Each structure stands twice: as C-alpha cells, then as structure tokens.
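S.K.: Okay, here's the prediction I keep looking at, along with the sequence it came from:
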Amino acid sequence: MSENRPLLRVVRGTPADDELAALTAVIAAAASAGESRSEPEKRRSRWADRAASLRQPLQPGPGAWRASALPR
C-alpha cells in the first residue's frame, strides 16, 4: 500500500513556514529542470549561425585595411 512519508525532514533548527515553502519550491524547480533536459540541444552549423555574419571589431594598425577583407 502507500506510506505517508514526508518528502522533507528538518534535522536541525526550527524553520518558519515561509522558509519551508521556499525550500520546497527550489527543490521542485530543480527536479523539474532535470526532467526537461532529456533531449540535448542541437548544435547549429557555422553556415546557419547568425553570429558568424556579424562584423568583428576593427583592429587599427599597419595592414589593418588588408586584414579587414580576410575571412575570420
């Protein structure tokens, strides 16, 4: 049959009701975050990555005009 066991047990101290509620919310959020990560994120190719098309910061100095046209 089913037992009525507490999910949390206070070992030391006397926490207030709001402290226990906050602890329960944090533990529940951590448990649900672990379940939602069952599928790993797919990595984008460099061709589809929009960050690659952004201009890099300019580097002043000799030959900088030539290096500005080179791919990075």
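M.R.: Okay, I see it.
S.K.: For the rest of this, base every contact and every neighbour count on C-alpha atoms.
M.R.: OK.
S.K.: what comes into contact with the helix or strand that contains A28?
M.R.: According to DSSP states H and E, A28 maps onto helix 17-36. With contact meaning C-alpha atoms under 8 Å, 6 or more residues apart in numbering, helix 17-36 is reached by no other residue.
S.K.: Just the buried positions in it, please.
M.R.: Within helix 17-36, no residue counts as buried by 16 or more other C-alpha atoms under 10 Å.
S.K.: Can you identify the element that follows it toward the C-terminus?
M.R.: That would be, after helix 17-36 and using DSSP H and E, helix 64-67.
S.K.: dropping in the other structure now:
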Amino acid sequence: MSESAEPAEEAPGAKPVLRVVKGDLTPEELAALVAVVAARNAAAAHAASRTKAAPRSQWGHPARLARAPHRFGPGQWRSSALG
C-alpha cells in the first residue's frame, strides 16, 4: 500500500492509526499486520483492566461489630433489633 492511497471516507482532521511507509503489501499481508496490532492492543487493554482492584466487601469490616448501647424503657426491646 503506498502513501498515495487514501481511504474513500476519512473524517476531517483524523490521523491514521496505522500507515505503511515503505514496501508494497498485499491485502493478505496488510490484514495479517492489522490483526497482530489489534491483538497486541487488546492484550494490553485486558492486562490493564485486570490490575484494578475489586471493591472490598464490607461484610467482615470490624466496624460492623460495634453496636449502640442498649437503652432501657418501654418498647425498647423492639428497637434493639433494628439497631
């Protein structure tokens, strides 16, 4: 593919992602090159997404063990279960 071959519909001001500067590639060779570059970018994106830590569950957090003090009085046995 030479530099003079331009895509039929190119967005104004858009830069090409891949450009062959030297050589004359067949369509099959160009397709193989694009497949390799796309696979490498997908692998890098997948590796970057796996490095993010998952949000930690609050189920076993020590703050859940702390309770409010029991209050004495009429009807407080009902509110003790909600608390």
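M.R.: That came in fine, so what should we check first? Note that the structure is a prediction, hence the values are computed from the model and not measured.
S.K.: TM-score of the superposed pair?
M.R.: Once superposed, the chains reach a TM-score of 0.47 (TM-score structural alignment, normalised by the length of the first structure), with 40 aligned residues with a C-alpha RMSD of 2.0 Å.
S.K.: Please point out which parts of whatever helix or strand L30 of the second structure lives in sit buried.
M.R.: In the assignment (DSSP H and E), L30 of the second structure maps to helix 27-50. Across helix 27-50 of the second structure, burial judged by 16+ other C-alpha under 10 Å covers no residue at all.
S.K.: quick one: contacts of it?
M.R.: So helix 27-50 of the second structure is contacted by nothing (C-alpha under 8 Å, 6+ apart).
S.K.: three-state assignment of W77 of the second structure?
M.R.: helix (DSSP: H, G, I helix; E, B strand; the rest coil).
S.K.: Let me see the contact set for it.
M.R.: So W77 of the second structure contacts nothing (C-alpha under 8 Å, 6+ apart).
S.K.: quick one: it from V34 of the second structure, how far?
M.R.: W77 of the second structure sits 70 Å away from V34 of the second structure, going by C-alpha to C-alpha, to the nearest Å.
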